[in-house]
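Colleague: just coords:
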C-alpha cells in the first residue's frame, strides 16, 4: 500500500519510444493545483526542495517535483522545518533503501512533533489558569471598589 508521504504516481502512458512519459507542469499550473503563489514555489526551489527542468527561461516541473511540493506543503502544515522536510525527501531519493530509512525517520520526526505539541498544550493550560487567576483577582478588586464608592 503506498504511503502518502512517498507515493509517486506512475507516469502517464504515451506514444514515446520508451512507452512512458511523465506529465509536466508549469509553475502557474502547480501554483493553481496547490493553491500557493509562484513565489512560494520559487522559494522551495531556492531551498533545494524542487529542481525543475529549464526550457529557456521557463521552468518545467515533473511529477516528481509535484510530489515533492505536495510533501513539502504537507510537512509545513504538520510543523516540520524545511531542513526536516529536505532530509525526509532526500532519504527517499537515496534509494535503494530510501523508503525504509525515510519511513523510520518520519516516525522519529512525528514523535518529536507530538512531544513538542504536548509541551505546548501544557504551556497553554498553565497560561489559561494564570489568566483565570488574574481575571478573578481583577473582578474581586473591581467589586470591592464598587462597594466602597
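Modeller: Yes, it's here. None of the values given here were measured: they were computed from a predicted structure.
Colleague: CA atoms for contacts and neighbours, from now on please.
Modeller: OK.
Colleague: in the chain, which spans are helices?
Modeller: 27-34, 38-46, 63-77, 82-93, 98-148 (DSSP state H).
Colleague: ok, which of these comes nearest residue 20?
Modeller: The minimum distance between residue 20 and these falls on helix 63-77, with 12.6 Å, by CA to CA.
Colleague: elements contacting the closest one?
Modeller: helix 82-93 (3 or more CA pairs under 8 Å, 6 or more residues apart in numbering; DSSP states H and E).
Colleague: got the angle for the helix it packs on vs helix 98-148?
Modeller: Per axes from the mean of the first three to the mean of the last three CA atoms, to 10 degrees, the angle that helix 82-93 makes with helix 98-148 is 160 degrees.
Colleague: how many other residues sit next to residue 23?
Modeller: When neighbours are counted by other CA atoms under 10 Å, residue 23 registers 16.
Colleague: pretty sure it contacts residue 62?
Modeller: Yes. Taking contacts as CA atoms under 8 Å, residue 23 lies within contact range of residue 62: 6.1 Å.
Colleague: how far away is residue 47 from residue 85?
Modeller: Using CA to CA, to the nearest Å, residue 47 is found at 11 Å from residue 85.
Colleague: which one of these two has more residues nearby?
Modeller: Shown here are residue 47 and residue 85; by other CA under 10 Å, residue 85 has more neighbours (22 against 13).
Colleague: structure two is appended below for comparative analysis:
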C-alpha cells in the first residue's frame, strides 16, 4: 500500500498553507483523489509539490514547473531530468545577464551621483 497524505499532512510536511496546495490543484499540477469532501494526495502529488516549491525557489515559472511535472514517468525520468538540466542552464544564463545588468546600473548610478555631488559643490 502506497503512502497517502491529507491536505493538512502535506501542508505541514511542506510548510505551505492548504490554500497553496489547493491553488496548485486548481492549476492541474496535483490531482488528489476524493473521499467525500476529503482530499487524498499520493506520493506523486508529494513529489510534484516538492518540484513546484523547488522550481519557485530557483525562479521557474508556473508553466515551467507544470511542464516538468507533466513529464513525470514512474518507470524512468531521464527525459524529465534532461529537461530540468536545460531549464537550470537557461535560468543560470538569465541570472548571469541580470547580474551584468545590475553591475551596469550601479556604474550608471555612481556616475549620476558623482555629477550631482559635483554640481552641488558649485553652489
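Modeller: Perfect, I can see it now. Here the structure is a predicted model, which is why all the values come from computation and not from measurement.
Colleague: how close are the two chains, by TM-score?
Modeller: The TM-score (TM-score structural alignment, normalised by the length of structure 2) is 0.92; 123 aligned residues with a CA RMSD of 1.4 Å.
Colleague: the helices of structure 1: which one's closest to residue 52 of structure 1?
Modeller: helix 63-77 (6.9 Å).
Colleague: equivalent range in structure 2 for the closest one?
Modeller: Mapped onto structure 2 using TM-score structural alignment, helix 63-77 of structure 1 spans residues 43-57.
Colleague: the matching stretch against structure 1, how far on average?
Modeller: Taken over the aligned residues, the distance from stretch 43-57 of structure 2 to structure 1 averages 0.9 Å (mean CA distance after the TM-score superposition for structure 1).
Colleague: report the buried residues of that stretch.
Modeller: By 16 or more other CA atoms under 10 Å, the buried positions in stretch 43-57 of structure 2 come out as 44, 45, 46, 48, 49, 51, 52, 53, 55.
Colleague: any chance of the residues you listed in CSV, plus distance to residue 12 of structure 2?
Modeller: Conversion of the buried residues of stretch 43-57 of structure 2 to CSV gives the following (distance: CA to CA, whole Å):
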residue, distance to residue 12 of structure 2
44, 17
45, 14
46, 12
48, 16
49, 12
51, 16
52, 16
53, 14
55, 19
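Colleague: thinking again about what came up before, for residue 13 of structure 1, find the nearest of the helices of structure 1.
Modeller: The nearest among these, by CA to CA, is helix 63-77 at 13.2 Å.
Colleague: dump the helices of structure 1 to CSV, plus distance to residue 56 of structure 1.
Modeller: Shown next, in CSV, are the helices of structure 1 (distance: least, CA to CA, whole Å):
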stretch, distance to residue 56 of structure 1
helix 27-34, 14
helix 38-46, 16
helix 63-77, 18
helix 82-93, 26
helix 98-148, 33
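Colleague: now for those helices, which one comes closest to residue 54 of structure 1?
Modeller: Short answer: helix 27-34, nearest of the helices of structure 1 by CA to CA, at 11.4 Å.
Colleague: so where is the closest one in structure 2?
Modeller: Going by TM-score structural alignment: helix 27-34 of structure 1 matches residues 7-14.
Colleague: re the thing from before, tell me which of the buried residues of stretch 43-57 of structure 2 is nearest to residue 13 of structure 2?
Modeller: Once CA to CA is applied, the member of these that ends up nearest residue 13 of structure 2 is residue 46, at 9.4 Å.
Colleague: relative to residue 1 of structure 2, how far out is the nearest residue to that closest one once chain neighbours are set aside?
Modeller: Spatial nearest neighbour of residue 46 of structure 2, chain neighbours left out: residue 10 (7.2 Å); criterion: CA to CA, 6 or more residues apart in numbering. Between residue 10 of structure 2 and residue 1 of structure 2 the computed distance is 18 Å (CA to CA).
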